Each structure stands twice: as structure tokens, then as C-alpha cells.
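Engineer: structure, please.
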Amino acid sequence: MNRLSFSEKQGLFEVLAQVDQAGEDILVLLTGGRAHIGAVAIAQPRPSLRDPQQISSTGSVFTLLGHKEDAVAKNMAEGLSAGLNRNVVVVAGIHWDKLAPDDIKILAGLCRRLGDRITAEISQGAGNRMASAKKE
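Structural biologist: The predicted model follows:
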């Protein structure tokens, strides 16, 4: 199985995403700075409550004591799940010392951009390449 790798960088910050496929499901390892496991989010696609013709997602998150990655992990998991109509798990560990509020906004933006890129890449056929590589 092929692993897809993505990175987004701004200033001193770089956030990395490694994407694997387990059957039809997607697993993302999201790291930056001092990598670790801070939060794990899982999301499942479902019909939208506003418009059942659209796909939305429901997610849950487990955050280790003292960690703050819950929002980025859940947002990415739910966004990917709705965008790809697949089950998604995101394991997030992003850490830099003494971040200012503006730094946190930058990192959240980098994570959003990564999620958008992952959705676009898999939607445009990388998921098929991942599946065919798994068969080899």
C-alpha cells in the first residue's frame, strides 16, 4: 500500500500529514514540531441533517491529558469523512513551546489546508492508486 505524504509550511511552522488506507477507510498521522500523540479523532460519513442528498459527518475525539489537538483532529477527521464519504481516523500530535494566539491560528490554518489537499488528492484518484498498490 502506498502512503501519501503532505506538508504545509508557514514561517517557522511546518505540519506534516501521512495518509494510509485500510480497506476503504483512511488513517491520517498529523504531526508538527515535536511529534507525539495528543488526540485521536474518528469520523463516520452520514446523510446531512439539512439535506439528506448531501454527505456530512459525525465525529468523536479522545484527547490525552494536557493536550490541545482535539479541535484540529476532529475538524480534519470530519472534513475528510464528509468530503470522501469514508470512515476516517486522525491521530494528531503538534507541539511547539510558548505559542502565541496568532501562532495557533497559523497552525490551524495549515491543518485546514492539509485537509483540503488530502481530500482533493484522494478524490482525484490517489485513493484508487493506494488501493491498487495494496493488491500488489
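Engineer: contacts and neighbour counts: CA atoms only from here.
Structural biologist: Noted.
Engineer: so which residues of this structure form helices?
Structural biologist: The residue ranges that make up the helices of the chain, judged by DSSP state H, are 70-84, 101-121, 127-135.
Engineer: any idea which of these gets closest to residue 8?
Structural biologist: Nearest to residue 8 among the helices of the chain is helix 101-121; the distance by Cα to Cα comes to 5.8 Å.
Engineer: follow-up on the earlier one: let me know which of the helices of the chain is the nearest to residue 47.
Structural biologist: Between the helices of the chain, helix 70-84 lies closest to residue 47; by Cα to Cα that is 9.2 Å.
Engineer: and for comparison, fold this next one:
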Amino acid sequence: MDLKVKVGSEPCAVRLTLSATQGRGLCGFLTGGVAHVGGVAYAVPRPKSSGEGLTADLSTICGPGHKDVYAAQAVAKQLCLATNETVCICAGLHLDHASQAQIKEMMDNCTQAAQQAAEAYKKMGGQ
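Structural biologist: The predicted structure is shown next:
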């Protein structure tokens, strides 16, 4: 099962494409601006040490000089906690000479995209 979400307007729009493995994990590509492979985040759900609720163990791979791994981490963790599934996100977000306001807008759009994707996934029969 695949799903696609687009949030925001150009040049700060982000796109999240997810492929699901029927309860065994989600794999996604997060893009905005010039699409590329900048960083990867892998989130695995587990119970909190207190025994109450979930947390996620997070691993990352970052291309030299790429900051888009921060978006990959945020989206992977958000989806992992929302679905209780392992999530891998490959991110490539790039705007030439992006302002702080544009970076914030793109990160906000990433958060919204993850939320919309989690809701859509659950409606499609995901956990």
C-alpha cells in the first residue's frame, strides 16, 4: 500500500511518499525544493522504560553537509510513534539561499505531512 501527501506551497512545499509493508514497517521519501538524497532516519518503536507509552530508538545516516536529516528524524519518529511501526525516511530538502523563515515553514510542513500520512495510513487499515 502506497500513499502520497503534499503540504504547503512552493517553494516551501514538501512531499511525503510512503510504502507500507502491512504492519511490518513504513518506508518513505521526503522531498521539497530540489529532490535528492540528503539523509536517512530509521525509527524503531519500543515501550518507554517507565512502562507507560512508547518511545522510539532513532538511527541516522547523513550526507556530508546535509541538514535535511533533521527533517528525516522528525518525520520518522512522528510516524513511528503514531503507527507503532518501524519507519525509514530518506529525505532530500533543498532551497538555494533559504531564509530562516523558509526553513521553519518547510519543517512545519514536514510535521503536517507526517500527521496527515499517519491519519491516512490508519484509515487505509494500518495500525
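Engineer: grab the nearest non-local neighbour of the spatially most central residue of structure 2.
Structural biologist: For structure 2, the residue sitting closest to the mean C-alpha position, by Cα atoms, centre = their mean, is residue 75 at 2.7 Å. Distances taken as Cα to Cα, 6 or more residues apart in numbering put residue 114 closest to residue 75 of structure 2, at 5.7 Å, once the chain neighbours are dropped.
Engineer: that neighbour contacts residue 77, doesn't it?
Structural biologist: No - with contacts defined as Cα atoms under 8 Å, residue 114 of structure 2 does not count as touching residue 77, sitting 9.4 Å away.
Engineer: in terms of neighbours, single out the busier of those two.
Structural biologist: Applying other Cα atoms under 10 Å to residue 114 of structure 2 and residue 77 shows that residue 77 carries more neighbours, namely 28 against 25.
Engineer: now the more buried one: how far from residue 58 of structure 2?
Structural biologist: Going from residue 77 of structure 2 to residue 58 of structure 2 by Cα to Cα, to the nearest Å gives 7 Å.
Engineer: shared neighbours, the two?
Structural biologist: Contact with both residue 77 of structure 2 and residue 58 is made by residues residue 43, according to Cα atoms under 8 Å, 6 or more residues apart in numbering.
Engineer: residue contacts, residue 4 of structure 2?
Structural biologist: Residues in contact with residue 4 of structure 2, defined by Cα under 8 Å, 6+ apart, are 15-18, 117.
Engineer: I meant residue 33 of structure 2, not that one.
Structural biologist: Applying Cα under 8 Å, 6+ apart to residue 33 of structure 2 gives the contacts 10-14, 93-95.
Engineer: please pull up the equivalent of residue 45 of structure 2 in structure 1.
Structural biologist: Residue pairing (TM-score structural alignment): residue 45 of structure 2 is matched to residue 45 of structure 1.
Engineer: now do the contacts for the residue nearest to its match when sequence neighbours are not counted.
Structural biologist: Distance criterion Cα to Cα, 6+ apart; nearest residue to residue 45 of structure 1, sequence neighbours excluded, is residue 57 at 4.2 Å. Applying Cα under 8 Å, 6+ apart to residue 57 of structure 1 gives the contacts 43-48, 78-79, 81-82.
Engineer: alright, that wraps it up for me.
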